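Peer 1: Return a 3D structure for these sequence lines:
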Amino acid sequence: MGSTTWKPPPTGWWKVNTEAAIAERHVGLGMIVRDNIGDVLMSGGKKLDVAIQVLEEEVRATLFGLRYAYDAGFRQVELETDCLNLVTLLTKKSNENSTSQMVVKDIFVVVNLFEACIFKFPKRLCNMTTYSLAKDSLMFDEVLIWMEECPHRHCSYCR
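Peer 2: Predicted coordinates:
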């Protein structure tokens, strides 16, 4: 099953953690990109003004993280999300009859741009910093991206 501690990617790879948080009719998306020693290279957040299902929140957070990671030049990534249903959809390339499936197809389009992209399922505990960033994103009025830092106070010790 999922890992219980955050693990760095291999040398030459980058780890993209994504997460979503919901509050009433808003969804906060968060993403953090780290290198093989755990240093934050990029982080970001975005608020969506929609009410959607949990799986679709996570799918949109993953698409958000992958798009920005690609745009920043990261080409070999491990994508981690604590949504097991999403990891199953992405690794088995299975289909389901849902609105989430349309966004999953968009993820595959972006994934094909990378040299390599693998999907992993960590326990929620490993993704708490990204979850906190997603929660904070509920207050954002625009997409915010930070290079080589994360605005969340736990980044320095909670990977």
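Peer 1: can we go C-alpha only for contacts and neighbour counts from here?
Peer 2: Noted.
Peer 1: How about the contacts made by the most centrally placed residue in the chain?
Peer 2: Note on the chain: the residue nearest the mean C-alpha position is T18, at 1.6 Å, using CA atoms, centre = their mean. Taking CA atoms under 8 Å, 6 or more residues apart in numbering, we find T18 in contact with 29-32, 58, 61-62, 65, 79-81, 127, 130-131.
Peer 1: compare with the first, here's sequence two:
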Amino acid sequence: MEPLVPPRVGAQAAFWSHPALGIFKINFDAAMHRSGEAGVGLIARNAHGEVLETACFYIGLATSPLVAEALAMRWALGMARDLGFRRVAFETDCLVLFEAWKRSGGCSI
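Peer 2: The predicted structure is shown next:
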């Protein structure tokens, strides 16, 4: 299995761009209500921009927005594995999560 491409964040992720041929792209995000309840969503596309999968998931209570974003990424990683994607680019709007992923060197699914 090939290493995953690190997620993009912030201004880089403001406009969606096609991944290279042979790479799937998953955009994911979390949303948190002031009550502490959170949910996540994702969209997976191929190099032609065709939507291959969309999904959302109710997390329940999350201790912080960062925890909700991290749970969203963990869920997106699992979805990529379940969908049989071998090479995946992830995009997030969470700079802290992006920096942590970058420091860790990514992972293989």
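Peer 1: Work out the TM-score between the chains.
Peer 2: TM-score of the superposed chains, computed with TM-score structural alignment, normalised by the length of the second structure, equals 0.82; 98 aligned residues with a CA RMSD of 1.6 Å.
Peer 1: conserved subset of the contacts of T18 of the first structure in the second structure?
Peer 2: Retained in the second structure: L29, G30, M31, I32, A61, T62, G65, L79, E80, T81, out of the contacts of T18 of the first structure (criterion both residues aligned by TM-score structural alignment, their matches' CA atoms under 8 Å).
Peer 1: helix/strand/coil for the nearest residue to K102 of the second structure once chain neighbours are set aside?
Peer 2: Leaving aside its sequence neighbours, K102 of the second structure sits nearest to P6 (CA to CA, 6 or more residues apart in numbering; 6.3 Å). For P6 of the second structure, the assignment made with DSSP: H, G, I helix; E, B strand; the rest coil gives strand.
Peer 1: P6 of the second structure: how many residues sit nearby?
Peer 2: 19 (other CA atoms under 10 Å).
Peer 1: What range does stretch 64-71 of the first structure cover in the second structure?
Peer 2: Using TM-score structural alignment, stretch 64-71 of the first structure lines up with residues 75-82 of the second structure.
Peer 1: What residues sit buried inside the matching stretch?
Peer 2: Of the residues in stretch 75-82 of the second structure, W75, A76, L77, M79, A80 count as buried by neighbour count, 16 or more other CA atoms under 10 Å.
Peer 1: Among those, which lie within helices?
Peer 2: Judged by DSSP state H, the buried residues of stretch 75-82 of the second structure include W75, A76, L77, M79, A80 as members of helices.
Peer 1: Quickly note the distance from the last one to P19 of the second structure.
Peer 2: Going from A80 of the second structure to P19 of the second structure by CA to CA, to the nearest Å gives 15 Å.
Peer 1: those helices in the second structure, which residues are they?
Peer 2: Going by DSSP H, the second structure shows helices at 65-82, 95-104.
Peer 1: average gap between the shortest one and the first structure?
Peer 2: It stands for helix 95-104 of the second structure. Following superposition, helix 95-104 of the second structure is found to deviate from the first structure by 0.7 Å on average (mean CA distance after the TM-score superposition for the first structure).
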